[in-house]
Structure formats: C-alpha cells, structure tokens
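Enquirer: Okay, predicted coordinates and the sequence, questions at the end:
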Amino acid sequence: MSFNPTEWQPEPLRPEERRASGLPASGWLPDPGDPDLERYWDGTRWTGRVRNLYTRIEHGVSPSAYTTPARTWTPAAEPAGVHRRARRRRWRTSVLLLVVVALLGVLWAGRAADAGLLPSWANLGRTAAEALTPTTAPVAPTVDYPVYGSTELVRYLETAMIAQQEAIDVTFWAEELGGPAIEDALREAVTQNPYAFVKGWVFWETTVGVELHPVYTYAVDEADRRRSLTATAVQLGLSASRATAASSDKEKVTRIHDYLVSRGEYDYEAYDAINRGEDNAVVDRSQEAYGLLVEGTAVCNGYAQAFLAMAEAAGLEAVQVTGSDLAGATGGDHAWNKVLVDGEWLLVDVTWDDPSTNPRTSHDYLMLADGDPRLITRITDSDWVVDAHLGDYSS
C-alpha cells in the first residue's frame, strides 16, 4: 500500500516542544510518498501542498502564475585571441518545459537543466491516456534531404525538423525511453544535420500524449531556400574538388578538406557578435553549412557542418564533434569532425587548418588519431551524439 502523508499526521506541538524535538523548520521537503514531488512541512506536520521536484511548480496554483517566455541561451564570452575556436551551441535556447495535465486542470511549466535532465513525465491524470498510448513508433515524414542519426529516434526527429513540423509526436518515445532520452536524441539531431535549422524546443504533455514543439531559426520558405542552396553547393563542391573521383577514402577526405579551406573565410564579425552575447542573423549564418558553402564564411560550427554535408554526400561516414580546446593560455568552445577512413575514426579540423585562422595552409589537423600529441589539450563533450553511442567513434 502506498504511503499517503495526509492520512496520518502527528499531533501539533507547542512551540517549546517543537524546539526540543529536533523537527525540521517549515519549508518544502521530499514527499514521503512520491520521489518526484515535494510536500510542504509547516514545522509540525505535513500539509496538503505539493509541487514538482524538478520544476518547483506547485499543484493547484493558477496557470497564469507560470506563463514564462522562452529564454535565449547566451554564450559565455571568450577572451580575445581565440577566434578559431568560437562556437555557439545550436540548441542555445534554454529548454522550456510546459506540462499540461488537462484531467486535473493544472498547468505546470519549467525549464530543463542544461545538462539534459528533464522532469519525469507527469503521472497525474494519465489514466484516460494510458489506453491511447501508442505501441509502435510514429512514421517519419518524407524529406528530400539526408538524415544521419545513430538511432531510430534521432532519425525521426531529424526528418520531422527538416519538414519543420510545428508539433512532433513523441508520445511513443516518452513512454518507452523517458524525457531525458528524448532530449539526448534532440541534441544529436541538431548537431548532426546541416539541413535542420533549430534553436531550441518546447515539450507539451497532455492526457492524450507528448508533443515536441521545435523553435525554428527560420520561417519555412527561408529554411527551404537555405536547404536547397546548401545541397546544391555540396554537389558543386564535390565536383570542383573532384572528391567523387578520388580513388580512396583518404583522398576524398583530403580533397574535401582542401576545398573547404580554399572556399571559406573565418567569420570574425560573427565571432565578435557571439562574444557580445548577441543572437542575430549573422550569428545564425555562422553556425551553418550554408554560411561556409553559400556565403563563404562561418565560425568553427559552420566549418564542421560543411565538412559533414560534403563528406556524407561523397559516400564517407562522418560526424560532427563538439567540445573545447585549451591550447595556449586560453581556450573555448569548438567544433570539428571525425571521419571513418580504412576502418578508423580520424579527426579532421578544417577550421584550424584554414589560413584565415592559421598563418599557413596546412594539413596539421587532417586525419589525426585520438592519441595524437596535437590533441592533448582537446576535450570532447557528450552533446553531439546520444550517450549510448559515444564510444563508437574512437580511433
């Protein structure tokens, strides 16, 4: 039998008795009967007030009290002299979680932690919905652009976001995997697809399911224009670089690398805007393969996206990797690639080989194994692929 703290209460204590008893002071404490809730302790007994442990939203409070606009993630300013390492996370909008429990007439709202922890999906009011829970994964929409995800869920999210669906049904995945796994997949999807323009996301949970509402960077027409021009630029780049005519994967990688080095210029305007904490069209462009391939300029995230798009189109297996590099006196966020060559995952960093950020054109960061001394200051984070596959790309 589950414990209900409202069914048993100690007799109220007089003030002098409470001081001698060692009971905690009044405040929110873990609920004895539900690990996902906190219950208010008035100093002598449990009250009927409860709130979500993660969102701190109290049940039964007027929904208007929690109407909160989506917030924009502002990158920390990097010190001068690290231009080649500027990277703004593509999911820079903080996650705003809005949980609607229609059966109880309660609105919960909150922001998930940056580390990817989402509140456990609400159990209240789900009785009616349990009969509607899907038993198979939803069918992904058909799109004209490639998807690269390491799992079925990641690929589903990629296609839905390329199609710019306003509401993406993730009910099946919420029931099967839970909220944190969905956000883990989202982080991979926005990192690994150059054709998905997504700034952040909002989750809605009701008694009939769970929906993901992406925050898209562009309106549909502008996003389609950028996707089309990016795909065209990829094919033109493969032709100009003669990568598709290469006799080996190693030669393909080298030709793509050299083409991007010659094609692009580092976007110092965007770098300065990022350091000022701005969120504008220049910064958006700098993060995209479109920026480098179409407009000829980007920061490291755009370089890595462009290499990913060209490598995959050339028949190579590649991923974008994110993290930081502490080379020199300062360090900062950075993005680069790994590509599979002769059965080994090797690092490619086009940004650091570009003469606009390097005194000379070089192959210093072309196809390096993980243990190479040049990478001793480099740290890889866990945001670019789902946790279950982080170990798949080691050399």
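Expert: Perfect, I can see it now.

Enquirer: Please count neighbours and contacts with C-alpha atoms only from this point.
Expert: Will do.

Enquirer: In the protein, where's the longest helix?
Expert: Longest helix in the chain, counting residues (DSSP state H): helix 220-241.

Enquirer: Measure how far whichever helix or strand comes after that helix is from the centre of its chain, please.
Expert: Note on helix 220-241: by DSSP states H and E, the next helix or strand toward the C-terminus is helix 249-263. Relative to its chain's centre, helix 249-263 lies at 28 Å (CA atoms, centre = their mean, to the nearest Å).

Enquirer: can you list contacts of helix 249-263?
Expert: 237-238, 240-244, 246, 292-293, 296, 303, 306-307, 310-311, 314, 316, 341-342, 348, 350-351, 353-355, 361, 366 (CA atoms under 8 Å, 6 or more residues apart in numbering).

Enquirer: ok, second structure coming up, stack it against the first:
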Amino acid sequence: MTFYPDGRDDDASSRTPGPRLPAPGWLPDPSETRLERYWDGYRWTPRTRDRATGIERAVYSPGVASSLAWTAPEPRRRNTGRTVLIVLAIVIVALNAYRWAGNLGYLPEWGSFAGGWGSPYVIEPPTQADLASVETPVSGYPTFGTTELVRRIEEGLLTQERRIDVTTWAREVGQDGVFDAYTEAYVQNPYAFGGGGTYLDDGHRVYLEPEYVYSDEEAEHRRTVTYAAVQAGLSLSGAADASSEREKVTAIHDYIVGLAEYDYEAYGLIQAGDVSSARVEQSQEAYGIFASRTAVCNGYAQAFLAMADAAGLEAVQVTGTASSGMTVGGHAWNRVLVDGQWWVVDTTWDDAEGASGLVQDYLMLSPDDPALASRTVDSDWVVDSEMSRFS
C-alpha cells in the first residue's frame, strides 16, 4: 500500500556520475542495514543473511491474498529514451550499494545530499549529540486519525501488530470503510510503515492483517530516528520558540526546504517502473528527509506533518494530481490550520531546482489561490466522512 505521488519530469540521468558496478558478493542490504544481501554483479537477489552471524535466511515468497488496493496516478513517463533509463537504473543501484556499505550506524549520517541540485539555501542538520539526547516518547508515538477506527489502526501499525481486531467498527462501516480508514492511517502517520494488507472475517471477528514494509527492529529504528530529528528540528528551526501559529508554520517550512534536496534518484526509479525498491520506499517517508536529507514530495509532506504536529499545530497531508507546475502527475502536499483557517503549504515546490535562495511561493496559500489551479485533490488521504473538515 505504497503511495507514489510524485511526477517530476527532470533529466536526473545527467546529474549522476557512472561508477563501476560492485563485484558479486554479500553487501549491506539497501532496506535493512542489519542484514546483508547477495549482489550478483548486476542486480540484488532475494538471498539475505544476518550481518553479525553470517547465517543465510530462507527466501519467503508469500502467496497471493486479497490485498488492500491503493491506486495512485501513475507518474508521467520520461521522454529521454529507454537507453537512458537502463543506464540510470544501473548507476543508481551501484551508488546505493556503495552508499549503504558505508552507512551502518544506528543514527543517520547527515549532509551527503545537502547543497546539491536545488536551492543554495541550506540548513545545517542536528548533530549526532542532538539526536541521541532525545528519548523515545513514553506514551508512544503520536496518532493523527480523524476517527476512532483510524486511530485504532494507527496504534496497531505503530507496534506492527500482525492482526488488528476491527470487529466493533467493521460491523458498521463494512470492508470498504475499514480499507478507507487504513488508507488514512497510513497516509497521515509519518511513523507508520504499512504496505498493504488483508481483510479477514471469520463470522465472529473481523481482522485487518497489515503487510509491513520493514522488520519490527528496522521500523522502530526509523521511528526513533524520525522522532529524534523532529524534536531537534523544532529547536533548530525556531519553531519551538515561535509565538504564533503563523511563525511556527514558517519556521518549519523554511527548515525542511533548507534541510532537504529532491530525490532525483528515487524519481528515476519510479519513472523506470521500479516502485518497490528500497530507495523509492524511503523516498516516501519523513525518515528520508531526516535521515538522508532527500525524498520525493510524499516524504516532504510527511516531514512537515510530523514537525507541525510536534509543534502543536493541526495539519494534514493532502494527495492529488497536478497538471502543470514544478511536478506533473501525482503529488502530495499539506494543509495546516492557522488562525482558524486551512492554508496550503508545499515544501516540495518551494525546494525548486535553480532557485537563488529561500523560496516561499507555496507557504500558506488559500486552497483557492490561482497558483494552485492546476491541482486536483483526491479522496484517498482521509476517510470520506471527514473530508469536509479540512476545507
């Protein structure tokens, strides 16, 4: 159940050097650094082993079940030709193999993507000491849901429950209503890592069985890093000391725009149809912004949502399409409540390539602003019954 909303049409292939492919052998797994995955010299294989013990894990191929469908507009295909796409995919795999080989610590290494292809406005990230000083929340990670059912599913996702009992609500809203709530729970929580699921009704109880993207350990690692970076970012951005809602929103917006760079490599993979790769998965997450300082629009929106909530603001992630502008196709952005009114914030479009400095063109626009005329909002980001709350 992964949302791939970004459709940026940039020639990322011209921005990346061409290293030699690694020789066949065991390399750090791109999606979980506690494992090693076998590289056959051209591509990753399904074979993995424990990095500490060297014990190889059995390959598991799950059967086909009734999966939750998450349909998003397909990103617009690049027009640079099949040869460019093939070369781009090879280059990206090679870069990722080397990058993950040197990134085996618990806390992220910052700065490798800063000051690259986008705006020269750059924010210095938190230090390792800043991140290490933040403790995991005693009361658990935040939930964002608009209904009791959504919040119950979020709680299950945050602890990676294998089977979430939704009987109480399923008898009222049915299967479609549970799917609708699951979609909101995943879209609106930067600390949840769902990836589809199965609806089970045995006649007595009704369960949702999510398919998780990461192991329990890796998911908790990503939650911990994201939470610590959010807390540190509130202080560094000035949002923690801001005296008004408007000042908080501005501080968070400017911090994310200065911290992040658009992930052209992930975009290239999406355009090539490789939407299930580890790089693409991370590009959809707030963790991508906070751990590697790069993501596509969904990651930007998730990062803003996490910081806005921590700052005491009411915010939501919005998904839809854009027919013209910085990106074309599926897109994600935010709405935030300031002084009793919902405003649009788009940190992705304000992190435009070639900008001469800090850009605030999409900072707190009215939803009917002419600058947003090319956008169409879909109904996948919140349960249908609560959509009117954010107008």
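Expert: It's in. Predicted model, so just to flag it, every value in this text is computed and none were measured.

Enquirer: Inside strands: which ones of the contacts of helix 249-263 of the first structure?
Expert: Judged by DSSP state E, the contacts of helix 249-263 of the first structure include 341, 348, 366 as members of strands.

Enquirer: aligned partner of residue 210 of the first structure in the second structure?
Expert: Counting by TM-score structural alignment, residue 210 of the first structure corresponds to residue 206 in the second structure.

Enquirer: Contact partners for residue 295 of the second structure?
Expert: 260, 261, 262, 263, 266, 282, 283, 284, 285, 286, 288, 289.

Enquirer: Quick check: the gap between the first one and residue 298 of the second structure.
Expert: Going back to what we said before, that points to residue 260 of the second structure. Applying CA to CA, to the nearest Å, one obtains 13 Å for the distance of residue 260 of the second structure from residue 298 of the second structure.

Enquirer: more neighbours, those two?
Expert: Comparing residue 260 of the second structure with residue 298 by other CA atoms under 10 Å, the one with more neighbours is residue 260, at 32 against 29.

Enquirer: Please say which position in the first structure that one maps to.
Expert: Mapped onto the first structure by TM-score structural alignment, residue 260 of the second structure lines up with residue 264.

Enquirer: got it, and residue 324 of the second structure?
Expert: Looks like residue 324 of the second structure aligns to residue 327 there (TM-score structural alignment).

Enquirer: Isn't residue 381 of the first structure up against residue 320?
Expert: No: in this structure, residue 381 of the first structure is not within contact of residue 320 by CA atoms under 8 Å, at 11.6 Å.

Enquirer: Neighbour count for those two, which is higher?
Expert: Neighbours per residue, other CA under 10 Å: of residue 381 of the first structure and residue 320, the larger number sits with residue 320, 26 against 13.

Enquirer: show me the contacts for that one.
Expert: 191, 192, 304, 305, 308, 335, 336, 337, 338, 384.

Enquirer: Save the ones in strands among the contacts of helix 249-263 of the first structure as a markdown table, and put in distance to residue 160 of the first structure too.
Expert: Output for those, formatted as a markdown table (distance: CA to CA, whole Å):
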| residue | distance to residue 160 of the first structure |
| --- | --- |
| 341 | 31 |
| 348 | 29 |
| 366 | 34 |
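
Enquirer: What segments of the stretch 51-200 of the second structure are helices?
Expert: Taking DSSP state H, counting those that start in this stretch, the helices of the stretch 51-200 of the second structure run over residues 82-101, 128-132, 148-158, 167-187.

Enquirer: The first one aligns to what range in the first structure?
Expert: This means helix 82-101 of the second structure. Against the first structure, helix 82-101 of the second structure falls on no residues (TM-score structural alignment).

Enquirer: Nothing else from me, thank you.
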